[in-house]
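> Task: produce atomic coordinates for the following.
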Amino acid sequence: MNTWKFVPIETLVDRQTLADAEAFDLNSYTYESQVRGLALRWLAPSKRLLWMAAGLEHIEPELLDWIDSIPRGANYFDFGASNGIFALYAAKRGLSVTAIEPDPSNYFLLSWNAFLNRANDVNIAAFNVAASDRFGVDKLYIRKMELGAHEKIVGSATAVSGDSFHAQHEHAIQLVHFDKWRAQMGLPEPEFVKIDVDGHEVPVIAGARESLSKCKEIFIEIEDAKMDELAGMLRVLGFDRARQYQVQNYAGLWNCIFTRDGAA
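Reported below is the predicted structural model:
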């Protein structure tokens, strides 16, 4: 005999707690920005997220410039999309965007921001996986549990600088061999690729060799210590480094644009 019975929430919490829960509305944390003539809406319930939303044009302007140079309708892949600030900008620019973000909290923001910017002219597909050179499970080492934060590192608690850190949290994540996964999922071949994966670049490139060998340009964040190794991997795939820009406030960290035969 089933003895289950409905228990009203009013009997479990006090009135103020219930009133606070009923009053909570994520829409009250929405911020709208104008970026290069485009209106974008963001979920920004913290100072950091508000800074990312309001200051998008000042974070990595060279990345916005690069996105602006991509023809409308092109297939743009964003590895390490975070909360989607650049992926959504690219989608608003008329690109067909595939965004990949392994961190569950940042993926939530990415998904919500895609919802806030839903429109017939926005084409974005988002996936909560880590691109790699194998299928499996690994850990994401999170230096600080904060929405929109960086230093959420696949495989080890090692910062981009090479220094070890104490992870505030470790989260199991799904790794996918990118080339095989893309084929299984029926996703398009990437034409333009952005890679910002905080030290996980080698497995990403190794697992995406087939896909990258067919794409036109790559925008990738690289620290000095890995420049020769990653440039060598991309050279094998037919790319030369055309331009590079120091990442704001990070000495020894560069945003690099790789093109076929170094074409500008």
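> all contacts plus neighbour counts: C-alpha atoms, from now on.
Will do.
> burial of residue 229, as a residue count?
Other residues within reach of residue 229, judged by other C-alpha atoms under 10 Å, total 12.
> what about it, which helix or strand?
helix 227-236 (DSSP states H and E).
> those strands in this protein, which residues are they?
Secondary structure of the chain (DSSP state E): strands at 30-35, 38-43, 75-79, 96-100, 123-127, 130-132, 136-142, 152-154, 169-177, 192-195, 217-223, 239-246, 253-260.
> Tell me which of the ones you listed sits most buried.
Stretch with highest mean neighbour count among the strands of the chain: strand 130-132 (a mean of 27; mean count of other C-alpha atoms under 10 Å).
> so how far is stretch 201-220 off the chain centroid?
16 Å (C-alpha atoms, centre = their mean, to the nearest Å).
> nope, stretch 107-115 is what I was after
11 Å.
> and what of stretch 168-181?
Distance, stretch centre to chain centre, for stretch 168-181: 13 Å (C-alpha atoms, centre = their mean).
> what's that stretch in contact with?
With C-alpha atoms under 8 Å, 6 or more residues apart in numbering as the test, stretch 168-181 has contacts from 102-103, 129-145, 204, 207-211.
> 7 Å instead, please
Residues from elsewhere that reach stretch 168-181, judged by C-alpha atoms under 7 Å, 6 or more residues apart in numbering: 102, 129-145, 207-208, 210-211.
> What of stretch 50-67?
Surrounding stretch 50-67, the residues in contact under the criterion C-alpha under 7 Å, 6+ apart are 33, 35, 42, 44, 90.
> check contacts around the first one.
Right, residue 33. By C-alpha under 7 Å, 6+ apart, the contact set of residue 33 is 39-41, 53-54.
> One more, please, to line up against the first structure:
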Amino acid sequence: MTDETRPAGAAAPTPISIKQYEQLQPRAAIEHAGVRMVFSTPSEMALWRVRTIRTKEPCTLEWIEGFQADDVLLDCGANVGMYTIWAAATRGVRVFAFEPEAQNYALLNRNILLNNLSARVHAYCMGLSDTSGLSQLHMADLRLAGSCHSVGEALDYKLEPLRPLFVQGCVVSRLDDLIAQGATPVPTHIKIDVDGFEHKVIDGARQTLRNPAVKSLLIETNPALAEHRGMVEALRDLGFAYDEAQVSAAARKEGPFKGVAEHIFRR
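I've put the predicted structure just below:
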């Protein structure tokens, strides 16, 4: 086999063994309040998530800073666990993390292991929605630590038709069903970031959200979507309020996600 991408006259790269390759295991570490966190970074996207954690969603870190050690965080759309690990490691909370994409779920568990958090963090390879059962995950990005996938329907983050690069089988559940079955406790805080389908997660959690034990939610919301505007009104009806100034500060000012912002809802 020849390497047709190597310039003429260039030396052939020194080969490495499979064992050497497996031992590479690239990682990146960050520190906050004297706590060191380590993340597996086998791709550029995974490394980018570590490098940008302080700047990508600063309001999310500020929200986590208010957690108490006996709180329970439910992280829906956990990806590789950046905020799951941050919350468990720096605030000492218990976390129930949900991520249906198989590659990201594997990295999520590796990050839990690297930070010795298996007693505090429980991760599940499934999505939350308004139905329970077997479903499909329509993947928009095949990179490790990628995002913008959709559960159940081939729609993008603007709820417009998506041509997926791959369709993976997955399991979904209503949060209300999981809590009724005793699979998860009623969370103190809920983070939802599922790229356009946040309203479905809320629809499957109406009973849970009536419980006064739920103190706050952080939801990535697109005000251009009627479904999301309806979701905001539904949360208001359930007794939650948000700060317009906080949302304005969090809103993306440019790019494809312009206008999208994290809404922090509190009782």
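> returning to what we had before: tilt between the helix holding residue 229 of structure 1 and strand 253-260?
On the basis of axes from the mean of the first three to the mean of the last three C-alpha atoms, to 10 degrees, helix 227-236 of structure 1 is oriented at 20 degrees to strand 253-260.
> what about helix 227-236 of structure 1, how far off from structure 2?
Taken over the aligned residues, the distance from helix 227-236 of structure 1 to structure 2 averages 1.6 Å (mean C-alpha distance after the TM-score superposition for structure 1).
> Under the alignment, what does residue 100 of structure 2 map to in structure 1?
Aligning on TM-score structural alignment places residue 100 of structure 2 opposite residue 102 in structure 1.
> Tell me, how many residues neighbour that match?
Residue 102 of structure 1, neighbours per other C-alpha under 10 Å, totals 26.
> mean shift of stretch 172-185 of structure 1 relative to structure 2?
On superposition with structure 2, the mean distance recorded for stretch 172-185 of structure 1 (mean C-alpha distance after the TM-score superposition for structure 1) is 1.8 Å.
> Please point out which of the contacts of residue 33 of structure 1 structure 2 shares.
With the contact criterion set to both residues aligned by TM-score structural alignment, their matches' C-alpha atoms under 7 Å, the contacts of residue 33 of structure 1 that also touch in structure 2 are 39-41.
> With distance to residue 81 of structure 1 as extra columns, can I get these in CSV?
Listed next are these as CSV, based on distance: C-alpha to C-alpha, whole Å:
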residue, distance to residue 81 of structure 1
39, 19
40, 16
41, 16
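> which residue in structure 1 lines up with residue 77 of structure 2?
Counting by TM-score structural alignment, residue 77 of structure 2 lines up with residue 80 in structure 1.
> for residue 201 of structure 2, same thing?
Matched by TM-score structural alignment, residue 201 of structure 2 corresponds to residue 204 in structure 1.
> and the closest residue to that match other than its chain neighbours, how far is that from residue 178 of structure 1?
The shortest distance from residue 204 of structure 1 to any non-neighbouring residue, by C-alpha to C-alpha, 6 or more residues apart in numbering, is to residue 132 (4.5 Å). Note on residue 132 of structure 1: its distance to residue 178 of structure 1, by C-alpha to C-alpha, to the nearest Å, is 6 Å.
> Please apply the same query to residue 150 of structure 1.
Residue 150 of structure 1 sits 22 Å away from residue 178 of structure 1, going by C-alpha to C-alpha.
> so where's the longest helix in structure 1?
Scanning structure 1 for the longest helix, with DSSP state H as the assignment, gives helix 104-116.
> Tell me what angle it forms with strand 30-35.
Interaxial angle of helix 104-116 of structure 1 relative to strand 30-35 (the same axes, to 10 degrees): 70 degrees.
> Superpose on structure 2 and give me the mean offset of helix 104-116 of structure 1.
In the superposition against structure 2, helix 104-116 of structure 1 averages 0.7 Å from its aligned positions (mean C-alpha distance after the TM-score superposition for structure 1).
> Report the buried residues of that helix.
For helix 104-116 of structure 1, burial by neighbour count (16 or more other C-alpha atoms under 10 Å) applies to 104-114, 116.
> Aligned to residue 26 of structure 2, what sits in structure 1?
Per TM-score structural alignment, the equivalent position to residue 26 of structure 2 in structure 1 is residue 29.
> residues near its match, how many?
Neighbourhood size, residue 29 of structure 1 [other C-alpha under 10 Å]: 12.
> Please report how far it lies from residue 54 of structure 1.
For residue 29 of structure 1, the distance to residue 54 of structure 1 - C-alpha to C-alpha - is 13 Å.
> before we move on, what about residue 187 of structure 1?
According to C-alpha to C-alpha, residue 187 of structure 1 and residue 54 of structure 1 sit 32 Å apart.
> more crowded one of those two?
Set side by side, residue 187 of structure 1 and residue 54 show more neighbours around residue 54, with 19 against 13, by other C-alpha under 10 Å.
> residues contacting the match of residue 77 of structure 2?
100-101, 195-197.
> residues in contact with the residue positioned nearest the centre of structure 1?
Centroid check for structure 1 by C-alpha atoms, centre = their mean gives residue 81 as the closest residue, at 1.0 Å. Applying C-alpha under 7 Å, 6+ apart, one finds that residue 81 of structure 1 lies in contact with 87, 99-101.
> State the distance from it to residue 31 of structure 1.
Counting by C-alpha to C-alpha - residue 81 of structure 1 and residue 31 of structure 1 are separated by 19 Å.
> same thing with residue 114 of structure 1?
Counting by C-alpha to C-alpha, the gap from residue 114 of structure 1 to residue 31 of structure 1 is 14 Å.
> likewise residue 116 of structure 1?
Taken as C-alpha to C-alpha, the span from residue 116 of structure 1 to residue 31 of structure 1 is 10 Å.
> list the residues that contact both of these two?
Joint contacts of residue 116 of structure 1 and residue 31 (C-alpha under 7 Å, 6+ apart) are 41-42.
> Look at residue 150 and residue 178 of structure 1 and report which has more neighbours.
Higher neighbour count among residue 150 of structure 1 and residue 178: residue 178, with 25 against 18, using other C-alpha under 10 Å.
> What's that one aligned with over in structure 2?
Counting by TM-score structural alignment, residue 178 of structure 1 lines up with residue 175 in structure 2.
> picking that back up, need the max-distance pair from the buried residues of helix 104-116 of structure 1.
104 and 116 (18.3 Å; C-alpha to C-alpha).
> Much appreciated, bye for now.
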